[in-house]
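Novice: Next one to model:
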Amino acid sequence: MKDLSPIILFVYNRPNHTSKTLEALKLNTLASQSELFIFSDAAKNSSQIEDVNNVRDIISDVKGFKNVTVYNAEQNKGLATSVINGVTAIINKYEKVIVLEDDLVTSPHFLAYMNSCLESFELNNNIWSISGYSPELEIKNSYKHEVYLAPRGCSWGWATWKDRWATIDWNVEDYQRLKLDIRLRREFNKGGNDLAFMLGDQMAGRIDSWAIRWVYSQFKQSKYTVYPLKSLIMNNGMDFSGTHAPNTDKYTVTLNNYKPNIPTKIDMDSEILKSFRRFYNLNISGFLGVASRRIGIYKTLKKLRKKSKKVI
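Specialist: Model prediction:
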């Protein structure tokens, strides 16, 4: 295997989640040989200062890696700016990155899988990124590989290369074309019909997402993401603790302790694509979430749901 990819971890104000993420990551077979860069965002307001400081205490003395570098922001940037700036800085130096956020628990073979894929698919210009997470899809036993392709990247434990990252249009200069072209939106939504809604919310300023812009650039270039058949990432942040994450069991998976075999050649499987699209298509709750954002009551409803969960 060539030089291992550096790992980037973005943290904010969740000390318990951050500890779990780091403990699981340290158990990876390649952790001690890997460089880790941690980006800590500053508190958005005074109510966040204590939790941010607690996180910074945790990341100030991380062991188990080849080298650990911590960047503590002096002012709050928000997740989107933190990711775009942080990934750009590291990928420009190392040519490739593996990226995590503070609510992701990894399998012990996550790093081995990601590094193997980065090496195997580096020269395959059809591949946009590598995902460590995979939803639990309906996949036929006749499918012969342990990874599959999908036309949509995933921000829960991912990796990519400098030449792909450098092509992203963060301003989405051609959004009006997508907005006015029904056929184009239909093509974009082959990865799930939530995509066009999310990009619309991004462009209207209702959300601040780096990931939907990343996925839209992937779509425009007709590239694919490599997914493991069984997930090597578990997200434990679907508990109202995050700024963006909802409270839902939809994305719950069993964390798998295995290293997928990486094929030398892989093609899109139409049946898997159908299953993938069905998983991400909005249900009634999802459409209500879209509607609530557009009439400006989403944050209020989220606070009420969070409060009701605490009462229960």
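
Novice: CA only for contacts and neighbour counts going forward, please
Specialist: Fine.

Novice: what about Val70, helix or strand, and which?
Specialist: Element membership for Val70 (DSSP states H and E) is strand 67-72.

Novice: swap in Thr254?
Specialist: Assigned by DSSP H and E, Thr254 belongs to no helix or strand.

Novice: Could you list the buried residues of the strand holding Val70?
Specialist: Buried residues in strand 67-72, counted by 16 or more other Cα atoms under 10 Å: Val68, Val70, Asn72.

Novice: Point out the other helices and strands that that strand packs with.
Specialist: Under the contact criterion of 3 or more Cα pairs under 8 Å, 6 or more residues apart in numbering; DSSP states H and E, strand 67-72 touches strand 35-40.

Novice: Tell me which residues are up against the strand it packs on.
Specialist: By Cα atoms under 8 Å, 6 or more residues apart in numbering, the surrounding residues in contact with strand 35-40 are 5-12, 56, 59, 65-73, 82, 86.

Novice: Please provide the structure for the following sequence as well, for comparison with the first:
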Amino acid sequence: MVDKIVVTTFAPVVIPTLCRYQHFRNCLETLAQCTWAEYTEVYVGLDYPLNESHCEGYDKIKNYLEHFSVKNRFKKLHVIMHKTNQGVAKNLKAICDVVSARYDRWIFSEDDNIFSPNFLVFINKGLEKFKNDPTVISINGYRHFYDIQTCGNSFFRQNVDFSAWGYGIWKDRYEAYKDIDRKYFRRHAYSLKSMAKMWRNGYMRLAGMYSCAGKHWNGSKSDNVLSVYMALEDMDVIMPVVSCVRNCGVDGSGVHFVDVDRNFYELHQNQVIDDKDTFHFIGTGLEYYIENKRAFRTQSYGRISIFQLFRIMVKFYLSELLGGRNG
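Specialist: Alright, predicted model coming up:
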């Protein structure tokens, strides 16, 4: 059965970058080849070099953007250039502040993604289909390698792993979580109900809640933080059965995955992604929900042992006792 989703608002794409020239170029070039690229505005946030090692890649990206031809590719390309180094979080916030003043939805991508031809179709249709469903936090184009069960459905829902490797989100859901702070997670750290929720999502998610509640959390809204948040709020992400995104950043060039196992690297570099030009939402997304939640919990990249979890919990409560719960 073909879906009858009509998209009238095409979400812009925001991409923060700094100096990974080849990654960024591959990202933008494959995005330009997506169906509906000609209806899409792209906002690039080019951060300023923090040190000398960033300069060569930065200069290449700057030159590439200055000569990038939008004709027959994107509706428009916007470049936000910073005069001082902002860091990842502030660079992203600057772009989101701009698009949130103009749009009620947008698509985020890291600068090291490669896209399927149907990536923009999947995200835009998903943003339209679930815009009035408060139990959905985002439409995620990347699909993990975990062994999920399907029965003819083209997408599924899960609330264990949020992935920032290419996702669409609505302004209201972004506004709901962007200002959450340590106090939010501390409240949940003392709630048996919240502990039970996170326990059902795996040791790593319960540990993540305590890490966010701790004094050393820097306030960033990373994949792990959003994975905890969506579980606490009883929200799901929508993912395609066949990934629409391949991430190439596990080569050690990014902020995360600095030291990676060779097999892990090869797995991501060679990930099969969808080759279709369009996407149709088939099924409810709830097929095998419990079974697939178990697969995400037990196969997660970030899974830890119960001993690691216990250590993190003890560290949190000792810190609370010694520093005072209002510290």
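
Novice: Report how many residues lie close to Asn45 of the first structure.
Specialist: 8 (other Cα atoms under 10 Å).

Novice: Trace it over to the second structure, please.
Specialist: Residue correspondence to the second structure (TM-score structural alignment): Asn45 of the first structure is matched to Asn51.

Novice: Might you report the residue contacts of its match?
Specialist: Applying Cα under 8 Å, 6+ apart, no residues contact Asn51 of the second structure.

Novice: and Cys248 of the second structure, what does it touch?
Specialist: His23, Asp112, Asn113, Ile114, His268, Gln269.

Novice: now the first structure: which of those match?
Specialist: Counting by both residues aligned by TM-score structural alignment, their matches' Cα atoms under 8 Å, the contacts of Cys248 of the second structure that remain in contact in the first structure are His23, Asp112, Asn113, Ile114.

Novice: Where strands are concerned, which of those residues count?
Specialist: Among these, DSSP state E puts Asn113, Ile114 in strands.

Novice: can I get the kept ones among the contacts of Cys248 of the second structure in CSV with distance to Asn124 of the second structure?
Specialist: Formatted as CSV, these follow (distance: Cα to Cα, whole Å):
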residue, distance to Asn124 of the second structure
His23, 24
Asp112, 21
Asn113, 18
Ile114, 17
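
Novice: Mark which of the kept ones among the contacts of Cys248 of the second structure are buried, thanks.
Specialist: Buried among those (16+ other Cα under 10 Å): His23, Asp112, Asn113, Ile114.

Novice: what's the spacing between the match of Asn45 of the first structure and Met239 of the second structure?
Specialist: 37 Å (Cα to Cα, to the nearest Å).

Novice: Looking for the alignment partner of Ala89 of the second structure in the first structure.
Specialist: For Ala89 of the second structure, the aligned position in the first structure is Ala80, judged by TM-score structural alignment.

Novice: What does Glu110 of the second structure correspond to in the first structure?
Specialist: Counting by TM-score structural alignment, Glu110 of the second structure corresponds to Glu101 in the first structure.

Novice: excluding its backbone neighbours, what's nearest that match?
Specialist: Phe10 (4.8 Å; Cα to Cα, 6 or more residues apart in numbering).

Novice: What lines up with the one you found in the second structure?
Specialist: Per TM-score structural alignment, Phe10 of the first structure is aligned with Pro16.

Novice: what about that match, neighbour count?
Specialist: 25.

Novice: Once aligned, what mean separation remains between the host helix or strand of it and the first structure?
Specialist: According to DSSP H and E, Pro16 of the second structure maps onto strand 13-17. Compared with the first structure after fitting, strand 13-17 of the second structure deviates on average by 1.0 Å (mean Cα distance after the TM-score superposition for the first structure).

Novice: and which of the buried residues of strand 67-72 of the first structure is nearest Lys140 of the first structure?
Specialist: Distance to Lys140 of the first structure across these (Cα to Cα) is lowest for Val68, with 42.0 Å.

Novice: and the closest residue to the closest one other than its chain neighbours, how many residues sit next to it?
Specialist: In this structure, Val68 of the first structure finds its nearest non-sequential neighbour in Leu36, 4.8 Å apart by Cα to Cα, 6+ apart. By other Cα under 10 Å, the residues close to Leu36 of the first structure number 23.

Novice: The residue most central in space within the second structure: what's it in contact with?
Specialist: Geometric centre of the second structure, nearest residue: Ala164, 1.2 Å, by Cα atoms, centre = their mean. With contact set as Cα under 8 Å, 6+ apart, Ala164 of the second structure has these partners: Phe108, Ser109, Glu110, Asn140, Ser222, Asp223.

Novice: what about it, which SS state?
Specialist: Of the three states, Ala164 of the second structure takes coil according to DSSP: H, G, I helix; E, B strand; the rest coil.

Novice: What's it aligned with over in the first structure?
Specialist: By TM-score structural alignment, Ala164 of the second structure lines up with Ser155.

Novice: follow-up on the earlier one: of all the contacts of Cys248 of the second structure, which two lie farthest apart?
Specialist: With Cα to Cα as the measure, no two of these lie farther apart than His23 and His268, at 14.1 Å.
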